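In: What would the 3D arrangement of this be:
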Amino acid sequence: MTDVTGARPFSYSFEFFPPKSEQAAAGWWRAVEALSAYDPAFVSVTYGAGASSQAPTFDAVKRLIDETDLVTASHLTVVKATSGEVDDVVRKFREAGVRRFVALRGDAPDGVGAAYRPHPGGYENAAALVKGLKAIDDFDISVSAYPEKHPESADRSADIAMLKAKADNGADRALTQFFFDNDVFEAYLDDVRKAGITIPVLPGIMPVQNLTQLRRFASMCGATIPGFIEKRLGALTEDPEAHFEVAAEQVLDLQRRGIDDFHFYTMNRSKLLIAVFDRLGVKPARGTGSGFADERARQAG
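Out: As a prediction, this is how the structure comes out:
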């Protein structure tokens, strides 16, 4: 948490995804080290579908817990597993020191766009997972939210009803899918509050690396790229580093609307997000890597 020049103090959290190779792990760790200097409220690590994806997430989360002082949350999904199997995973993560989860249903096992069917004997949805997590321990739980509604929801009211079920079952906050039209988020948040949902709803901010990549991500999750963003980013194709201005200006506008808590999708890249923070006047709270445990000191102790 820090002060932004000319604005109220605000807080932020970061999302990382687990590296899939030794080479990727080196880049991931450099990004973690660089961004740890900004002292986020917490960081989260994504979790793919199915039991085969547990190991990379577990290894990444455990390393963060063992070797840094970052408050760390693990994503968790319910696809391809019974509730008992999911509970076993939860206990394994708890034994490793995990006290926070991002509870998600997950994508359909047959891929994005396929009809979702709960696993036989599994948790039906994310609301059921939140309830199951709270039955195991008093975990801190984040859940997802969709300003433009989940692609599979019949309409916005059904989508908000699901968010309310997650909140009623004990969710502590919601992290939104990335979006670019702040008017859409403001209208969504108004509907959420009218529905009696009082938990914090953190806007998910995606600093854009390039327009082609953004289009691919948006098509997968049902997010809209407004025409003004297409035009703006298209004009910056020869200067990709200038893309950080889009995210910075989005944050500044949301601050003017009274928002003071943000969740950043880092894509395991530190330079772009640091450029956003520089534009916002956010300075590192400590030296790079100072959030990392000093193994020699621990051994000496």
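In: use CA for all of it now, contacts and neighbours both
Out: OK.
In: Spit out the contact partners of residue 270.
Out: Each residue near residue 270 by C-alpha atoms under 8 Å, 6 or more residues apart in numbering is listed here: 31, 32, 34, 35.
In: for the host helix or strand of residue 193, packing partners?
Out: Following DSSP states H and E, one finds residue 193 within helix 182-194. Judged by 3 or more C-alpha pairs under 8 Å, 6 or more residues apart in numbering; DSSP states H and E, helix 182-194 is in contact with helix 244-256.
In: buried sites along the helix it packs on?
Out: Neighbour-count burial for helix 244-256, counted by 16 or more other C-alpha atoms under 10 Å, picks out 244, 245, 246, 247, 248, 250, 251, 252, 254, 255.
In: How about stretch 156-176?
Out: Quick answer for stretch 156-176 (16+ other C-alpha under 10 Å): 156, 159-160, 162-176.
In: One more, so I can put them side by side:
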Amino acid sequence: MRISELYRSGTFDLSVEIFPPKNESGDAELFRTLEELIRYQPAFVSCTYGAGGSTSKRTIELCETIQNQLHTTATAHFTCVASTRDQLVDWLQSASDAGINNIMALRGDPPKGQETFVPADGGLKYANELVALIREHFPQMGIGVAGYPEVHPESPDAETDLANLKRKVDAGANAVYTQLFFNNTHFHNFRERCVQAGITCPIIPGIMPITEFRRIQRISSMCNSEFPVELTEKLEAVQEDLEAQFEIGVDFAIRQCQELIDDGVPGIHFYALNRSPACKRIFEALGFHEA
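Out: Now for the predicted structure:
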């Protein structure tokens, strides 16, 4: 199913994000994870696109395997990084030939060693340009884009960031998937501002369950995401106990997701980090059971 067809019937849709592993043992662990998570019938599984386009072919390969072997819709992440327009179109053609009908269109992070994003000669600079390119050459594709409840780290202010999101939607995006956040107030405010700006497509909150405090601290600092004081205090008190961190993090995610569902979100996008236990616990607690 294409992203453009989701969220229309009033049903709630889960989705899960994974990344390409670095070795064969990682591949085996990932597919054990996916075999467990697809029992909960996610609308799609999305696969990231490595820094600098380093996993661009692997992204297509994994998406193809997810669809052909696990019989679950896949969404391929796609960035502007280090590619000309022709190279971008070639990659899209490869994805289309592999049966991929959904793209998560992102500008991408600057390559390692670069402080700011510099487009390739003959390439694209902004995600809205990438969305427009997809619409021009592959109009049938479902397209998701990123939204930032706490503002993109490179944006000077919330108004500029929202204007950038509006350009992506106006270029042809079907849905917005947000960066991770831990304070639902940020999501509520972001959604209201989107509506006021005339953004009418579905806005899907992105949730990353906490399973390891130090790891999530590093990730949230990269995203400029506020970490609630009370949650920080609980996790700091069990810094040497990974099992306790897992329990605290999962309990927090369950309550966060339930509040979002009660508030009428059309779906939740889970950043699974290639592991299943936290997501399984959350899905079950929210009333989504194995098929």
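In: just to revisit the earlier point, show only the entries of the contacts of residue 270 of structure 1 found in strands.
Out: With strands defined by DSSP state E, no entry of the contacts of residue 270 of structure 1 lies inside them.
In: Tell me the secondary structure at the counterpart of residue 226 of structure 2 in structure 1.
Out: Residue 226 of structure 2 maps onto residue 224 in structure 1, with residues paired by TM-score structural alignment. Under DSSP: H, G, I helix; E, B strand; the rest coil, residue 224 of structure 1 falls in the coil class.
In: Residue 224 of structure 1 and residue 299 of structure 1, how far apart?
Out: 51 Å (C-alpha to C-alpha, to the nearest Å).
In: Of the two, give the one with the bigger neighbour count.
Out: Legend: neighbour count by other C-alpha atoms under 10 Å for residue 224 of structure 1 and residue 299, higher for residue 224 (15 against 7).
In: Name the SS class of the equivalent of residue 273 of structure 2 over in structure 1, please.
Out: By TM-score structural alignment, residue 273 of structure 2 lines up with residue 267 in structure 1. Of the three states, residue 267 of structure 1 takes coil under three-state DSSP.
In: For the residue nearest to residue 267 of structure 1 when sequence neighbours are not counted, list the residues it contacts.
Out: The shortest distance from residue 267 of structure 1 to any non-neighbouring residue, by C-alpha to C-alpha, 6 or more residues apart in numbering, is to residue 16 (6.2 Å). Applying C-alpha under 8 Å, 6+ apart, we find residue 16 of structure 1 in contact with 43, 44, 45, 46, 265, 266, 267, 268.
In: what about the helices in structure 2?
Out: Along structure 2, the segments classed as helices by DSSP state H run 24-37, 56-69, 85-97, 127-137, 158-170, 184-196, 213-222, 229-236, 242-262, 277-285.
In: check the fit of the third one onto structure 1 and give the mean distance.
Out: The superposed helix 85-97 of structure 2 is, by mean C-alpha distance after the TM-score superposition for structure 1, a mean 0.7 Å from where its aligned residues fall in structure 1.
In: same question, the shortest one
Out: Between helix 229-236 of structure 2 and the corresponding residues of structure 1, superposition yields a mean separation of 2.2 Å, by mean C-alpha distance after the TM-score superposition for structure 1.
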